[in-house]
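> curious how this folds, go ahead:
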Amino acid sequence: MALWSGRFEEDAAPVTRAFGASLPVDKALYKQDIAGSRAHAKMLAAQGIIPEEDAEAICAGLDAIEADIDAGSFVFDIADEDIHMAIEAELTRRIGPAGGRLHTGRSRNDQVATDTRLAAKALAKRLMEANLGLRRTLLDAAEAAGDTILPGMTHLQHAQPVLLAHHLLAYAWMLTRDFTRLAAAFDAADASPLGAAALAGTSYPLDRHMTAGLLGFSRVIENSLDAVSDRDFLLDLEYACSVMAVHLSRLAEEIVLWSSQEFGFITLSDAYSTGSSIMPQKKNPDFAELIRGKCGRVVGDLVQLLMTCKGLPLAYNKDMQEDKEGALDAARTLEQCLAVMTGMVGTWTVNADRMRAVMHRGHLAATDVADYLAKRGMPFREAHAVVGHLVLEAEKAGCDISELPFEVFHEASELFGEDIAGALDLDAIVAARTTEGGTAPSAVKEQFKRARARYLVDENAVRLLSPVVEMGSAAEW
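Below you'll find the predicted structure:
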C-alpha cells in the first residue's frame, strides 16, 4: 500500500502506479536526498524533537544506503514511487522505528524542492567549469592564431578582413555571458526550502537556518508557499543552457563550413571526425553537426518546463514532477557538447595559407576605398556609389577591386591618388581598425588581455561558490 494508505480503501491501479512514479528520473538525486535527510535529522535532534540516538541511527543508516547506491548494489523498486520513499522505506527496514521519525516536520514537497535545488547548484557548477574549459581553449586558439587573417562575413558573403583571433574571441565573449547566466542560476537555486513542509510551514520548532547551513545554502526562502512551488531557478538554469547551446550551435556551423573543401580554413582532427560507410574519401564533421542538432533538444527542455509551470495555482501540483527530467537532460547534453567542442577546437589545424588565398575574393577592400574618398572630402554616400561602380567594373573584368589598374580608379574620381594602394592592402586594412573592440592587432591584443582577465575572475568565482552536493555517479543523470 502507498504511504497515504490510511485514507484509502483501495490500492493504486498498476497502470497509475507506474504512470505516477518519478523514481526512474529522480533516483539521480539520491545524494541530494540523503544529504537533505541527514541535515534534517541532525536539526531535529538539536531542537529536541527526536532523540539524539535516533538521529545517529538515521545518519548511520543513510550512510550505509548511500554506500550501497554508490556501489551499485542497491535495488530500486518502482513500487516506492520516488527516491524519497525508496530511501526512507529502506532506512526503516534497516534501523526500525527510528527511521519512521525522519519525516517529522517535513513533507515530500519541501523535500523534493530541497533535492532539486541542491541538484541545480551541482549542475550549474559543473557547467560553469565546462564553460571555463572551452573558453580557455578558445583563448589559447586565439593566441596561437597570431596575425592570421580571414574574410569576415555578413550574410555569409565576404565583407571585411578580420583577424582569426578576433573571430575566436567573439565566441569567448559569448561564453563569458553564458557563464554569467549560469552563475545567476546557481544563485537562484542557492536558497533552502527545507522547513516549509507541505505549504504552510509546521508547528514543530524547526531551525531552518541550521539545515540551510548544513546543506551549503546561503539563505532560506522566506515564504513557505513559494518555497515548495517555485521552479524559477530551474527555468534560469535551462535558459542559461539554451543560450549556450545556441552559441555552440553557431560555432559548430562555422566548423562545418570551415572544414569543407569549399572553405578549407581548418582541418579537423581524426579523433573528432567520422568517415563514410560507402565513400572512402570522406572525412565528415559529424560531431559539430551533432552539437548543432542537440541545440534543439536543450531548447526543447526549456520550453517543456515553461509549459509545465504555466497556469499552476499555489502551491505544489503533481505537474511539477515533470521538472527534473528536462533539467537533467539539458545539463547532461550541454556538458557533453562543451566537452566535444573543447576537443574539436583544441585539436584542429588552422590552414592560414588557405584563409589568405581566398582574401582576394569578394572585394574586401571596398569599404576602405570608400573611406579613402570620404577622408578627402567626398560625402560618404557619394563615395559609396563610386566604389559600387568600381566593384561592378571589377565584376565585369572578372577580378577583385584590388586588382583594377590605377587608371580605372582615377577615371572614377580624381580624388584617387597613387596612395590608393594602401587602402587596398588587406593587412593595412586590418591594422587600421584600432577602435576599442576592433580587429587591429593592437586592439585585439588589448581585448585578449581583458578576456584573459575576465576568465581568471570567473575561474576564481567558481572556487568561491557556496558548497554543493555533487551528483552521484551511480545514478544516470
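> C-alpha only now, for contacts and for neighbours.
Fine.
> neighbours around the closest residue to Val256 other than its chain neighbours, how many?
Spatially, and ignoring its direct neighbours in sequence, Val256 is nearest to Pro285 (5.9 Å; Cα to Cα, 6 or more residues apart in numbering). Pro285 has 24 neighbours, counted by other Cα atoms under 10 Å.
> just checking, Pro285 touches Ser259?
Yes: between Pro285 and Ser259 there is a contact under Cα atoms under 8 Å: 7.4 Å.
> what touches both of the two?
Contact criterion Cα atoms under 8 Å, 6 or more residues apart in numbering; residues shared by Pro285 and Ser259: Leu268.
> and the strands in the stretch 201-350 of the chain, which stretches?
266-267, 349-350 (DSSP state E, counting those that start in this stretch).
> show residues contacting the first one.
Think strand 266-267. Contacts of strand 266-267 (Cα under 8 Å, 6+ apart): 255, 258-259, 348-351.
> so which of those residues are in helices?
255, 258 (DSSP state H).
> out of the contacts of strand 266-267, which are buried?
Buried by 16 or more other Cα atoms under 10 Å: 255, 258-259, 348, 350-351, out of these.
> and of those, the nearest to Ile291?
Using Cα to Cα, Ile255 comes nearest to Ile291 of those, at 10.8 Å.
> let me know whether Leu134 touches Thr342 as I believe.
Yes: the pair Leu134 and Thr342 passes the contact test of Cα under 8 Å, sitting 4.9 Å apart.
> the two - which one has more neighbours?
Leu134 (23 against 20).
> now the second one, please; I'll put the structures next to each other:
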Amino acid sequence: MTLYRGRVNGEYGGLMNAINRSLPVDIRLLPYDVLTNRAWAAELQRLGVLTADEFTALAAALNRILVMYQEGAFADLPADEDVHTLVERLLTEQLGPTGAKIHTGRSRNDQVVTDVRLMAVDCLTELLNELRELIALTAHLATTHAETLFAGTTHLQPAQPITLGFYFLSLAFALRRDHERLADARTRTDRCPLGSGALAGSAFAVDRAALAEALGFAGVSPNALDAISDRDFVQEIAGAIAILGSHLSRYAEQFVLWAQPDFGFIRFADDWSTGSSMMPQKRNPDAMELVRAKAARCLGNTVTLLTLTKGLAPSYSKDLQEDKAALFDSLDTALLTVQVFRQALQTAIFNEDRLRGSLTFDLLATEIADALTRAGLPFRQAHERVGEFFRRLDAENRTASSLTDTEWHATFPELPDSSVARDFAAAVERRQVLGGAAPAEVRRQCRELQRWLEDFKKSSPIGRE
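A predicted model of the protein is given here:
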C-alpha cells in the first residue's frame, strides 16, 4: 500500500506491487528512518510548521515505532510499499493530522539516500573495527613465525625459501590497503543529503548543516540534484569490499591447499571444519572454502551496482531502488567473512616440521647464481650455468645435496665450498632489503604495522558520536 494520491491513484495491482514494493529489503533501514524523521521534525518545528507539542508527540511516536521494530513487531511484514511509508503511516495512525505533516518539504528521494548513508557509515565502522582485529592477528602471527622456514612459490611451484612470518605480512599489508580504501569510502559516504528534496532542494528553509549535525554526518552534500542521484558511495563501498574479498579468497585458497594431507602445513580447529555425509574420515576446511566463494558474491554485487547507473539519466529513477539489496549483501558478507577468517586463523595450528620439510635444495639455485655473480661472473652467465647444473641433476635423478665436495668444486670452482647451496636460513637472512624476508626485516615490518594500529587507536575514533 501507498500513502499518497495524485495523478496516479496509488492502488497498484499484484504484479506492479510485486515489482515496486521494497519493504522486504529496506525494512532494516527503519532505525535510521526514525533518526531522519526526528531530525526533520525538529527543523519543521523551528520553521513553525510544527508546534512544540506536535514535535514532542512526533518524537514520542517515533520512539514507539523504534521499540516496535526492536521487539520484532515487523517480523511479519505489513503491506506498506517501503519503510518510509510504513513509518509515515504509523505516525499518521497514531497522531492523525500531526503525523501527516512529517513529509512537509521532503521527498523520499532525499530521505532514502540519507537512511542508506547513515546505515552504510555504521556498517563500515563495524567492518573497519573487525578488519583491524584481523590485521593485528596477522601481525602477531608474523612475529611468532618470523623464522619459520618453508618453501615460497611462484606459479604454485617451489621458488625460494621464505618464512611463514613473511608470508603473513603479505596478507597484513594487503588488508591495510583494504582498510584505507574502506575508510576513504566511509569519508565520502559521510555526507548528509537531507533537504535536497526530489531534485532541486526543499522549498522550506531547512538548515541543512543543522540536519547534518543532528544526524552525526561529517558534512553536507553540496548539490541537491547530485545528492539524490549519487550512488558513487554505494559503488565505491562495494568495490572496496570486492577487493577485500578477493584478497581473502587468495589466502583462503592457499590455506585450503595447505590443509591437504600432502602438505599438512595447517590444521583448522573442529569449529571451522566440516565432515562428509558419506565419508566418515573426511575433514574439510569448509570455512576457508566459503570465504573463497563469498568473494564471487561481492564481485557480482559490484558489477550489479556499476551496471545499475550506466546510462541512467542524472536525477532519481526507480532503478536506484535496486541499490540496497546489493549493498546490504556486500556489507553483510564482508563482515561475516572477515570474522570467520580471523577466528578460523586464530585457532589454526601450523605444523612447523611439515613447513620446514617443504624445503628442497633446488630452492637455493638463485643463491648459487648470486654467489657466482659476487665472485665476478655476469649474472646472465651465472644463471645459465646454474640452470644447466640443475638440468643435469634432473637427468641423473640426483639432488644438489648428493654432490661430493669434489663434484661441487669441479662444477663451481669459483666458490670456496657448497654451503651456499645448503643453508636455507642464510638464504632468507640475505633478504634484508626493505620489505624483504629476512627475520630482522620481518620484525621491523611487524613493528610498522603495530605503530599503525596504535596510531589509529590514538586518532579520532571511527564511528558516530
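> returning to what we had before: and the gap between the residue nearest to Val256 of structure 1 and Ala252 of structure 1?
Separation of Pro285 of structure 1 from Ala252 of structure 1 (Cα to Cα, to the nearest Å): 9 Å.
> for Thr308 of structure 1, same thing?
In terms of Cα to Cα, Thr308 of structure 1 sits 31 Å off from Ala252 of structure 1.
> and what of Glu407 of structure 1?
Counting by Cα to Cα, the gap from Glu407 of structure 1 to Ala252 of structure 1 is 44 Å.
> more neighbours: these two, which one.
Between Glu407 of structure 1 and Ala252, counted using other Cα under 10 Å, the more crowded position is Ala252 (23 against 12).
> which residues does the more buried one contact?
288-289, 291-292, 341.
> which among those residues count as buried?
In terms of neighbour count (16+ other Cα under 10 Å), the buried residues within the contacts of Ala252 of structure 1 are 288, 291-292, 341.
> could you identify the most distant pair in those residues?
Farthest-apart pair in those is Arg292 and Met341; separation 10.7 Å (Cα to Cα).
> name the residues contacting each of the two.
Counting by Cα under 8 Å, 6+ apart, the contacts common to Arg292 of structure 1 and Met341 are 248, 252.
> what ranges does the stretch 101-250 of structure 1 have for its helices?
108-145, 164-189, 208-214, 224-229, 232-258 (DSSP state H, counting those that start in this stretch).
> need these in JSON lines (columns: distance to His384 of structure 1).
Shown next, in JSON lines, are those (distance: least, Cα to Cα, whole Å):
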{"stretch": "helix 108-145", "distance to His384 of structure 1": "33"}
{"stretch": "helix 164-189", "distance to His384 of structure 1": "26"}
{"stretch": "helix 208-214", "distance to His384 of structure 1": "65"}
{"stretch": "helix 224-229", "distance to His384 of structure 1": "59"}
{"stretch": "helix 232-258", "distance to His384 of structure 1": "30"}
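> closest to Val430 of structure 1 out of these?
helix 164-189 (10.6 Å).
> centre of the chain to the closest one, how far?
The chain centroid and the centroid of helix 164-189 of structure 1 are separated by 9 Å under Cα atoms, centre = their mean, to the nearest Å.
> swap in stretch 145-163 of structure 2?
Relative to its chain's centre, stretch 145-163 of structure 2 lies at 27 Å (Cα atoms, centre = their mean).
> my guess is Glu66 of structure 1 meets Ala35, correct?
No: taking contacts as Cα under 8 Å, Glu66 of structure 1 lies outside contact range of Ala35: 9.6 Å.
> His247 of structure 1: neighbour count?
Neighbours of His247 of structure 1 using other Cα under 10 Å come to 18.
> find the nearest non-adjacent residue to it, please.
Leaving out its chain neighbours, the residue that sits closest to His247 of structure 1 by Cα to Cα, 6+ apart is Met174, at 6.9 Å.
> count of residues packed around that neighbour?
Residues lying near Met174 of structure 1 (other Cα under 10 Å) number 15.
> residue in structure 2 paired with it?
Matched to structure 2 by TM-score structural alignment, Met174 of structure 1 sits across from Ala174.
> Cys192 of structure 2 versus its match, what's the distance?
31 Å.
> what of Ser358 of structure 2?
Remark: distance between Ser358 of structure 2 and Cys192 of structure 2 (Cα to Cα) = 55 Å.
> which one of the two is surrounded by more residues?
Higher neighbour count among Ser358 of structure 2 and Cys192: Cys192, with 27 against 16, using other Cα under 10 Å.
> is it true that that one touches Val220?
Yes: counting by Cα under 8 Å, Val220 is a contact partner of Cys192 of structure 2 at 4.6 Å.
> which residues are common contacts for those two?
With Cα under 8 Å, 6+ apart as the test, Cys192 of structure 2 and Val220 both reach 208, 212.
> ok, now how distant is the residue positioned nearest the centre of structure 1 from Leu123 of structure 1?
Centroid-nearest residue in structure 1: Cys241, 3.8 Å away (criterion: Cα atoms, centre = their mean). As judged by Cα to Cα, Cys241 of structure 1 and Leu123 of structure 1 stand 10 Å apart.
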